[in-house]
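# Pasting the sequence and the predicted coordinates here, then a few questions.
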Amino acid sequence: MTDALDRIRSIALLLPEVEERVSHGQPTFFVAGKQFAQFRDDHHGDGRVAVCVRTSGMDEQAMLLDAAPDTYSRPAYLGPSGWVAVNVAADDVDWALVEDRVARSWELAAPARLLEAGGR
């Protein structure tokens, strides 16, 4: 799923002060040292291709999982912290939605100085 990773990478790296590095064997994106997105391709054999992103908390996570179970899932390891995995393997991926979720996740992780400077 190199195409999906390339798209995720281009979305994430447009945001201010983003760094990509491998974390737990996965391409992961950080702002000011805080993880905000992780690309997963068949992570531990789960068969999914997804980008994991932060939510505002467990209530938002539950709402997204209930509202769109084909789009969102609860990712291993990150799910207990309120993260969601956004499916990027479907033929009809809504890339505007993916871009928005990645940017929102960045906002949740970014330091106040970046948000006060205008953020994204």
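Structure's in. What do you need?

# contacts, neighbours, all on C-alpha from now
OK.

# what are the ranges of the strands in this protein?
Taking DSSP state E, the strands of the chain run over residues 18-23, 26-31, 34-41, 49-53, 72-73, 84-87.

# got CSV for those, with distance to residue 63 and mean neighbour count too?
Output for these, formatted as CSV (distance: least, C-alpha to C-alpha, whole Å; neighbours: other C-alpha atoms under 10 Å):
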stretch, distance to residue 63, mean neighbour count
strand 18-23, 28, 14
strand 26-31, 25, 20
strand 34-41, 19, 23
strand 49-53, 15, 25
strand 72-73, 10, 22
strand 84-87, 11, 26
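
# now these as TSV including distance to residue 110?
TSV is the format used below for the strands of the chain (distance: least, C-alpha to C-alpha, whole Å):
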stretch	distance to residue 110
strand 18-23	10
strand 26-31	6
strand 34-41	7
strand 49-53	13
strand 72-73	23
strand 84-87	18
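
# Which one of the ones you listed lies nearest to residue 59?
Nearest to residue 59 among these is strand 84-87 (11.6 Å), distances taken as C-alpha to C-alpha.

# put this beside the first:
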Amino acid sequence: MEHPLVFDEPDAALERLRTLCLGFPEAVEVLAWGRPTFRAGKKIFITAGSSMDRPHSIVFKPDPEERRALVQDSRFFVPPYFGPAGWLAIDFGAPDTDWVELAELVETSYRQVALKRQLRELDAGRPARAQDGSE
């Protein structure tokens, strides 16, 4: 069964997220379940679109210590399927989206799944795209 696509291209908010996610060492985009997923090698660190009802959201893997504080913030929610494994989600794409905060969440998620060599490359200050996903 093929999943329906969550996003219609072009999508400016998705493009900004894409630019942000693909700035990490060895990051790739793979379409899965009708959604763009961003992976550090084979491991997902971001899924765009937690559900058909919330396409402009990211599903991310928070630092376990930070998760406790994030769930107290009403902007964050437990996404279907990923939630039981500790993942959270937040909406993006609205005019008031805090892209600096989003970039921090994306990096934390990347760090949760990346291989040691990918983290070394990231920490070595590899020239990367803008942290906030802007050009």
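Great, that's in hand. Keep in mind it's a predicted model, so treat the numbers as computed, not measured.

# any idea what sits nearest the alignment partner in the second structure of residue 84 of the first structure, other than its immediate chain neighbours?
By TM-score structural alignment, residue 84 of the first structure lines up with residue 88 in the second structure. Of all residues not flanking residue 88 of the second structure in the chain, residue 78 sits nearest, at 4.9 Å (C-alpha to C-alpha, 6 or more residues apart in numbering).

# Distance check, the one you found against residue 110 of the second structure.
18 Å (C-alpha to C-alpha, to the nearest Å).

# Contacts only, for the spatially most central residue of the second structure.
Nearest to the mean C-alpha position of the second structure, counting by C-alpha atoms, centre = their mean, stands residue 46 at 3.1 Å. Residues near residue 46 of the second structure by C-alpha atoms under 8 Å, 6 or more residues apart in numbering: 21, 37, 38, 39, 58, 59, 60, 61, 106, 109, 110.

# what's the top helix by length along the second structure in contact with?
As assigned by DSSP state H, the longest helix anywhere in the second structure is helix 99-113. Applying C-alpha under 8 Å, 6+ apart, the contact partners of helix 99-113 of the second structure are 20-21, 24, 40, 43-46, 60-63, 119, 131-133.

# still on that earlier bit, residues touching the match of residue 84 of the first structure, list them.
59, 60, 61, 62, 67, 76, 77, 78, 79, 82.

# so what's the first one up against?
Going back to what we said before, that points to residue 59 of the second structure. With C-alpha under 8 Å, 6+ apart, residue 59 of the second structure has these contacts: 46, 47, 48, 49, 50, 79, 82, 87, 88, 89, 90.

# Can I get these in CSV including distance to residue 16 of the second structure?
CSV is the format used below for those (distance: C-alpha to C-alpha, whole Å):
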residue, distance to residue 16 of the second structure
46, 13
47, 14
48, 12
49, 14
50, 17
79, 22
82, 23
87, 22
88, 20
89, 17
90, 15
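
# out of the residues you listed, who's nearest residue 32 of the second structure?
Residue 32 of the second structure lies nearest to residue 47 out of the contacts of residue 59 of the second structure, by C-alpha to C-alpha, at 8.8 Å.

# What lines up with that closest one in the first structure?
Counting by TM-score structural alignment, residue 47 of the second structure lines up with residue 38 in the first structure.

# now its match: how far from residue 53 of the first structure?
Residue 38 of the first structure sits 7 Å away from residue 53 of the first structure when distances are taken as C-alpha to C-alpha.

# give me the number of residues near the aligned residue in the second structure for residue 114 of the first structure?
Per TM-score structural alignment, the equivalent position to residue 114 of the first structure in the second structure is residue 118. The tally of other residues near residue 118 of the second structure (other C-alpha atoms under 10 Å) stands at 19.

# All set, thanks.
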